[in-house]
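In: the following block contains a protein sequence and its predicted model.
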Amino acid sequence: MGNFLFSLFSSKKEEADGDVQKDELKKFDILKYDGMRAQRINRADYAVKCFTEALRIQKDFETMNYLVSAYVATHEPEKALPVLNEMIEMEPDNMELLLTRAHLLFQTGRGAEAVPDCLRAVEADEANPVAGFLLAKACRAAGDFAAAADCLTKVVGLKEDFADAFLLRAEVYLDMQKGEEALADALSAIQLAPEEEAAYLLRGRIQAHLGDTDVAEGDYRKVLELNPFNEDAFLLLGSSLIFRRKYDAAIALFDEALEQNEQFARAYAERARAKELNGDKEGAIEDLATARKLAAANEEDGAEQPNFDDLYKGGIF
C-alpha cells in the first residue's frame, strides 16, 4: 500500500512538473516571437524586453543573436557585448561572431581590444579582405600604425576597389605624418567613390597638413555641396577660416550652419571663438553660453560636447 501511494504521488508530481515546464516553454516561444515581430516593425526597444525575458526562461543561441541585433538597433552596443561573449563561448570557432564583436568594440571606443578577434579571423581566412581591414582598424586603435599600414597594403592587394581600405590607410599615413602617401590614398578613395563625403573631408585635412589651405577649403566646400548638413565640414571649414583670420567669413558660415540646425552646439562654440577674435566679446559670451546650455542638455544622450579650451585662452572670461 505504501509503495502504491508513493508511486501515485510521484506520478502526480512529475505530471505537475511537466505542466510547469510546458508552460515555461510556451511562454518562451511567445516572448521570442513577439520580439521578432517587434523587430520587424522597428520596435527594437520592445524587442529587447521580449528577448531578455525569453532568455531568463531558456538560453537559446538564436534568441541571443536576435537580442544582440536589437541592442545594436537601440544604439546600446555595450549591452550587446556580454550577450555576444556568451555566444562566442558556445561557438568559439564562429568567425562571424568574432568579427561582430570587433565591430561592437569599435563602437564602444575599445577598438584596441579587437586585435585578438581580428587576428583569429585573418588566420582562419587570409583571403578575407574584411577581416584584414578590421585588423588594421584595431591595430590603429592600439597605436600600432606600421602594422595597420601593412595590413591595409595586403587588403588592397586582395581587393583593389576597396575604397574604405584606401581611406583608412590614408588616415594611418596621416597619423604617421606621411602626408604625400596619405594624399595618394585619399585620391584613390575619391576615384573609387566620388560621392563619398568622408574622402573629401580627409583629403582636406591632409591638404591642410601639407600647408595647402585653399585646396583644403575647396574639399570642405565640396562636402557641403554633397551634403549641406555635414557638421564636420562646417567645423573644419570654419576653423580654417578662423586660422586665416577671415573672421567675418567664419561667422557667416556658422550662421548658415545654425540656420539649418539650431541645436548644433559646436557651431555656437566656434562662432563664439570667431566673434571673440573679431572683437565682439558680448556676442562671443552669448554664443558660448548657448553652446554650454545645449551641451548640458545633450549630455545624457552621450552627445559630444564642444571644446572650450581655445575660448578660455582667448580671454572671453
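Out: Looks like it arrived, so ask away.

In: CA only for contacts and neighbour counts going forward, please
Out: Will do.

In: pull out the buried positions in whichever strand or helix holds Glu256.
Out: Assigned by DSSP states H and E, Glu256 falls within helix 247-260. Neighbour-count burial for helix 247-260 flags Tyr247, Ala250, Ile251, Leu253, Phe254, Asp255, Ala257, Leu258 (criterion: 16 or more other Cα atoms under 10 Å).

In: comparison target below:
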Amino acid sequence: MTFGIDGAAMAAPDKTALKAQEGSSALLRGRYDVAVSAYDEALREAGLPPARQATILSDRGVAKWRMKQLDEAAADFTKAVSLNPDYALAYNNRGNVFLEMNRPDEAFRDFDRAVALSPDFGAAYANRANASQKLNHPDVAEKDFRKAIELMPASSIPLNGCGRIAAGEGRLYTGLRYLNRAITLNAQFAPAYQNRAAIYAALKRYDEAAQDLDKVIALAPDNAALYVARGQAHAKERRWQPAFRDFSKAVELGPDNVPALIGRASQNLERKRADLALEDLNHAISLDANAAEAYFWRGQAKYGTGDAEGADADLSKAIELAPAYADAYRFRGSYRERGGRRDEAIADYRKALELDPLNRDLRDGYKAASGETADAVVKPLAPAVDGWEVFRSATGHYTALNERYPKMPVMLETQGAAPAEILEWTPLKETLAGIGLLRYRSGEKGGIPYEYVAIIDLSRAQVAGIEPYITGDAKSKWAWTQYGVTVTDTDGLSSVYDLRKPRQEMPQQAARRDENPWSTVFGGGGGGGGGRRGGPSIFGWLFR
C-alpha cells in the first residue's frame, strides 16, 4: 500500500501559519482582541503538533495579558507548558502574569524554571530579580539583575533594576550610575527617569529631579503621583506657583489622592489660605488616619489660625505615627518655646537634632533655646581627618561634614553595619582646582570590604559622584584627563565626570601637556591633604 497526503491535510498547516502570523501582526500593532481571534482560529485546526500548539497558546496568552485578562492568560501559559514542558518562554510569560497578580512566589518558581531551561535567557533573570524584590530579597535580586546586564548589555531594564535596588538600600550614587547608563541606552525609558528623580530628590538636587519628572510626565500625563513628586521638588526650591499647579493637577486626576491633598494644603499655607489648607488636610486624614504628614501640616495650619493647643495635638500625633519625624519635633519645639514651655521646647529641639544632626536651623534653634551648642548633643564618630568628620543620623545614614565647607555635607554610601571611616582628603590643583576627593572606608558586605571616593565640586557645593575604589581585592580604574575622569568599577560599569570645561590653549601649551598630562593637574604628583595616618598621595592610591 502506498501512503499519500491528501489536499486537506496539506492545507491545514498553511492555514494555521497564516492565522498565527495574522495574530502576531495584530499583537505587534496593539490590536490584542484581533490577535486573540486569529490565534483562536489557528488553534482550531486539527493535527497541530504539541510544540506548535504551545507556541500559539503562549502568543495568545501574551495578547490576553495585554488586555488585563490575567486568569485567562495564565491558563494559556499553563496549557502551553503542559504541551511543551521545556518551553522556557512560556514559563517566563506566566511568571510575568503571576507578578502582576501579586503572586511573587509562583512567579519566582516560573522564572527559576525558565533560567534552568535557558541559562542565557537575560529577560528571565531580570524578571526573577523583580520577583525577588517583591519577596524582599534585594541581594538575590541584585545578583540576577547583574547577570541580566551581562547577558543584555544594550538593555536599560536590568540597569534600572540595579539602580532601584541600590537607591532602596541608601546607595544613592550607585543608583545614579546605573540609571544614568540606562538613560544613555534608552532616552525614552520612563522608569529610569522616575527612579533617578527620586534619587535626586533624596540628594536635595531638586532642580534635576524636576527636570527628570518633566520627561516622565510628558510620557505619562495622567499619572497623579508624578505631579505630586514634581510639586514636592518645586516646593523645596520655593517655586510656589508651579508647585501649587502640580498638586492641584494631581488632585484633579485623583480627588482622593492623599499626598496630592497634603501637597496642595502646604501650598495653600504659603498662600495664606489656612481655611483651604484645613479643608484638604481634614479630607486627607478622613481617607488615611495614619498619614503623619497630614497631621504635621494640619498642626501648622491650626497654629496659623491661633489654635495652639490643636497644633500641639496634631504635631504630637504626627510624632506618634512617625517617631523619626525631625521636622515635627522642630515645629512643635518652636511653638512650645513661643508659648513659654521652654523645657519642653529644648527637649523637642534635642530630639530633632538627634534625628537630623546637621540641620542648621535646628542647631541654631537649640543653641538659642538652651544656650548650648549642638556639639553637646551631636558628636562625630571619630576624630577629624583634614577637618572632615562623620555623623550618623537616627535613621542610620552617615554624613561627612567639614566646617571649612559648611554648605557641603556629603551623604556617604556604606555597606553593612560598620560606620563610614574617612581615610584621606585630596584637593586637586591647576585645571581641576576646586575639586576634592574624599576617600573613605565604607564597610563590609558578605565578607567583602569596600572603599569609596566622593568626588566633590567645592565651587558648586555639590557632590559630583561617589565611586567605588576598592571592592574586596579588586580596584576600580580611574582614567583622568585635565578636565575630568572616567571611573570603571569592578563590574565594568563606567561613569564619565566632566568636571571642568576645556579652555583654549596655545599649541605650545598643549604640547607640553601631552608630554606629562598629570603635572599640570596635580602639580607634579604632589598629593596634598594627606590622610590621618600619613597616607599616600593621590598617585599612591588612584593610579595603581
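Out: Nice, thanks for sending it over. Computed from a prediction, not measured in an experiment: that's the story for all the values here.

In: need the residues that contact the helix or strand just after the helix holding Glu256 of the first structure.
Out: Next along the chain after helix 247-260 of the first structure, taking DSSP H and E as the criterion, comes helix 265-277. Residues outside helix 265-277 of the first structure that contact it (Cα atoms under 8 Å, 6 or more residues apart in numbering): 234-235, 238-239, 242, 247-248, 250-251, 254, 257-258, 281, 283-288, 290-292, 294-295, 305-308, 310-311, 314, 316.

In: same thing but at 6 Å, please
Out: Tyr247, Ile251, Phe254, Ala284, Asp287, Leu288, Ala291, Leu294, Pro306, Leu311 (Cα atoms under 6 Å, 6 or more residues apart in numbering).

In: same check, this time on stretch 303-320 of the second structure
Out: Ala292, Tyr295, Phe296, Gly299, Lys302, Ala328.

In: what about the last one, which helix or strand?
Out: Under DSSP H and E, the secondary-structure element containing Ala328 of the second structure is helix 326-338.

In: likewise for the second one?
Out: With secondary structure defined by DSSP H and E, Tyr295 of the second structure is part of helix 292-304.

In: with the first structure superposed, average distance for the following helix or strand past that helix?
Out: Note on helix 292-304 of the second structure: by DSSP H and E, the next helix or strand toward the C-terminus is helix 308-321. For helix 308-321 of the second structure, the mean deviation from the first structure after alignment is 2.2 Å (mean Cα distance after the TM-score superposition for the first structure).

In: buried residues in the lengthiest helix in the first structure?
Out: Longest helix in the first structure, counting residues (DSSP state H): helix 2-40. Buried residues in helix 2-40 of the first structure, defined by neighbour count with 16+ other Cα under 10 Å: Phe28, Leu31, Lys32, Tyr33, Asp34, Gly35, Met36, Ala38, Gln39.

In: what does stretch 27-39 of the second structure give?
Out: Leu27, Arg31, Tyr32, Asp33, Val34, Ala35, Val36, Ser37, Ala38, Tyr39.

In: make sure the fifth one is indeed in a strand.
Out: It stands for Val34 of the second structure. No - Val34 of the second structure: not assigned to a strand; according to DSSP: H, G, I helix; E, B strand; the rest coil it is helix.

In: excluding chain neighbours, what is closest to the counterpart of Phe189 of the second structure in the first structure?
Out: In the first structure, Phe189 of the second structure lines up with Asn94, judged by TM-score structural alignment. Nearest non-adjacent residue to Asn94 of the first structure, counting by Cα to Cα, 6 or more residues apart in numbering: Ile88, 7.1 Å away.
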